[in-house]
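>>> Fold the following, please.
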Amino acid sequence: MAKSEHPDLNDVELTVVLSALSDPVRLGLVQLLADGAERQWGELDAPVSNSTLSHHLKVLRAAGVTRTRDEGIRCYVHLRSGDLEARFPGLLESVLNARGKGATTIGIKTA
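Reported below is the predicted structural model:
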């Protein structure tokens, strides 16, 4: 499995972050991850195929919005809240305050 690449947020443009957040599924993922918990990809319950979910997570990672950690065959993802706040003060708070306004609801799969 290839190691996930994460950009230095100092190199990330605001337009890249905003573009990543402009999709309803990605916005829903950010809202779910806003609780600060690290989530395993397999437990994310999104109304898209696994390959599409993987694409959305890759876009968020490439934009510096999330960080992915590989552990064996499992992948975990969490929101880079502190990094985003330092680079773009107030952006994440504004996005999260818009909860329910255009975001796709993403849940956690139960066993």
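
>>> For the rest of this, base every contact and every neighbour count on C-alpha atoms.
Noted.

>>> those strands in this structure, which residues are they?
Listed from the start of the chain, the chain has strands (DSSP state E) covering 39-40, 44-45, 66-71, 74-79, 107-108.

>>> among these, which is nearest residue 90?
Among those, strand 74-79 comes nearest to residue 90, with 14.9 Å by Cα to Cα.

>>> can you give me the angle the closest one makes with strand 66-71?
160 degrees (axes from the mean of the first three to the mean of the last three Cα atoms, to 10 degrees).

>>> Second input sequence below; structure requested for side-by-side comparison:
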Amino acid sequence: MVLRHPDRDQIRIEGVLAALGNPVRMAAVRVLDGGGEHNCSSVLGILGVTAKSTMTHHWRVLRESGVIWQQPSGRENLLTLRREDLDARYPGLLDAILAGALRDEASQAAQHVGPSGG
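Alright, predicted model coming up:
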């Protein structure tokens, strides 16, 4: 199977923002931002997703928008964040989006805890 990946100069801001606008895809990108290659199953486990079919669409959106590399390896696909390409096209964008996601998560967690601590 040949997977479509855009060249660096074909990556478009609207595609990247649309891909990262979904909470499941954003969570997957946060996992991949730790560096290295990850197989799909390991990312699914971290995200708590049990069905591979649930993620097929998300991987395609991330791949075709230029956010990730997805390379077949045996019966699995290896995923890598295209940080170098994204940083070259849109310097600071990925860092700002990931930092914003962390702030949103912390804010949401604080709202659930509330002032009484529980």
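
>>> TM-score of the superposition?
With the length set by TM-score structural alignment, normalised by the length of structure 1, the two chains reach a TM-score of 0.83; 101 aligned residues with a Cα RMSD of 1.4 Å.

>>> Put together CSV for the strands of structure 1, with distance to residue 54 of structure 1 and mean neighbour count on each row.
What follows is those, written out as CSV (distance: least, Cα to Cα, whole Å; neighbours: other Cα atoms under 10 Å):
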stretch, distance to residue 54 of structure 1, mean neighbour count
strand 39-40, 12, 18
strand 44-45, 11, 17
strand 66-71, 11, 18
strand 74-79, 10, 18
strand 107-108, 15, 14
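
>>> how about these in JSON lines, adding distance to residue 89 of structure 1?
Output for those, formatted as JSON lines (distance: least, Cα to Cα, whole Å):
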{"stretch": "strand 39-40", "distance to residue 89 of structure 1": "24"}
{"stretch": "strand 44-45", "distance to residue 89 of structure 1": "28"}
{"stretch": "strand 66-71", "distance to residue 89 of structure 1": "16"}
{"stretch": "strand 74-79", "distance to residue 89 of structure 1": "15"}
{"stretch": "strand 107-108", "distance to residue 89 of structure 1": "27"}
